[in-house]
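**Student:** next come a sequence and a model predicted from it.
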Amino acid sequence: MADALPFWKTKTLAQMSRAEWESLCDGCGRCCLHKLRDEDTEELVWTSVACRLLDTDSCLCRDYPNRRDHVPDCVKLTPKKLAKIDWLPPSCGYRLVQEGRDLEWWHPLISGDPATVHSSGASVRGRAVSERAARDLEEHVADWPGEWPEQPAR
């Protein structure tokens, strides 16, 4: 008997339980990097500057349940909002599932290990600058957060 398909292949994003939804996040921290948008062209530019709540070692929010109390413009992702957002990295689990694609090998739901997002090079660990240490966001413009992660040999 074949194994049952995982929930992200059988449910829509709107059908997922809260726990299933939350588990789609691979913990890379890329969405927690500041982005700049040109007022005239609407062009999006990534930076390597992390939100002040992002622990740049674990790549997790220091106060996820209360994050909007500290960072009022922090976006709470929902299936409805996801359809309108253009700034999630290409390797984001939410984005992949929305696009009908599978999760990557480093995703904890695939690998069974939350550390693979870091060992794969997909996370911001070792590359993000703390918001408190950064001066000008423009000084930290970076392409890598908006690109597909370079893959080391497995």
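**Tutor:** Good, I have the coordinates. No experiment lies behind these values; they were computed from the predicted model shown.
**Student:** from here on, just use CA atoms for contacts and neighbour counts.
**Tutor:** Fine.
**Student:** strands of the protein, residue ranges please.
**Tutor:** Remark: strands assigned in the chain by DSSP state E are 33-37, 44-50, 54-55, 60-61, 129-130.
**Student:** the structure to be compared is supplied as follows:
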Amino acid sequence: MAEAPFWRVKTLPELSQAEWESLCDGCGKCCLHKLEDEDTGEILYTRVACRLLDIAACRCTAYPDRFRLVPDCMDLRQVLDRFQWLPASCAYRLLSEGRPLPEWHPLMSGAEGSVHRAGKSVRGLAVSETVVACIEDHIIEGLGDAV
């Protein structure tokens, strides 16, 4: 009998650093600027990406130094109880809510880049914050909702 994958038997706090990192599907959605509606608390996604995001690769260009270079970059391991701002498709959020990983997730598909082929990344959608004058002009509907 095959052993169950680590994400099915461990809680998020129990994961090793390597396991934690492997949960990231590389979509880049967490690197998009988000706004919160003051009246409803709804999280509004924008297509505006952190200046450190390589939009084509959907990866941080300065991952080891991201917290120093971008002070409001969140360390997800420090906010395990506050994942509601992450997109519904995010593995960290899905697992924290007791839901399975989608079939296009690289851990499920066995293929790096499956997130892009499934159209679940910000590739082709995001623009860098370095070229945007008004972030509110770049709000997009539904990005955080779809799994």
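**Tutor:** Received the coordinates, thanks. From a predicted model like this one, the values you see are computed outputs, not experimental measurements.
**Student:** out of the strands of structure 1, nearest to Ile85 of structure 1?
**Tutor:** strand 44-50 (11.5 Å; CA to CA).
**Student:** what's the average distance of that closest one to structure 2?
**Tutor:** Compared with structure 2 after fitting, strand 44-50 of structure 1 has a mean deviation of 0.9 Å; criterion: mean CA distance after the TM-score superposition for structure 1.
**Student:** looking at the strands of structure 1, which is nearest to His118 of structure 1?
**Tutor:** Judging the strands of structure 1 by CA to CA, what sits closest to His118 of structure 1 is strand 60-61, at 11.8 Å.
**Student:** gap between the closest one and the chain center?
**Tutor:** Put simply, strand 60-61 of structure 1 sits 11 Å off its chain's centre (CA atoms, centre = their mean, to the nearest Å).
**Student:** next, count neighbours for the residue mapped onto Ser89 of structure 2 from structure 1.
**Tutor:** Using TM-score structural alignment as the criterion, Ser89 of structure 2 maps onto Ser91 of structure 1. Counted with other CA atoms under 10 Å, the neighbours of Ser91 of structure 1 add up to 20.
**Student:** how close does Ser91 of structure 1 sit to Met16 of structure 1?
**Tutor:** Distance, Ser91 of structure 1 to Met16 of structure 1, using CA to CA, to the nearest Å: 20 Å.
**Student:** quick revisit: quick check: which of the strands of structure 1 is nearest to His140 of structure 1?
**Tutor:** Comparing those by CA to CA, strand 44-50 comes nearest, at 5.2 Å.
**Student:** quick one: list the elements packing against that closest one.
**Tutor:** Counting contacts by 3 or more CA pairs under 8 Å, 6 or more residues apart in numbering; DSSP states H and E, strand 44-50 of structure 1 is packed against strand 33-37, strand 129-130.
**Student:** deepest of the strands of structure 1, which one?
**Tutor:** Mean neighbour count, computed with mean count of other CA atoms under 10 Å, is highest for strand 44-50 among these, reaching a mean of 23.
**Student:** circling back: Throw the strands of structure 1 into TSV and include distance to Val75 of structure 1, thanks.
**Tutor:** As requested, the strands of structure 1 are exported to TSV (distance: least, CA to CA, whole Å):
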stretch	distance to Val75 of structure 1
strand 33-37	12
strand 44-50	14
strand 54-55	14
strand 60-61	13
strand 129-130	19
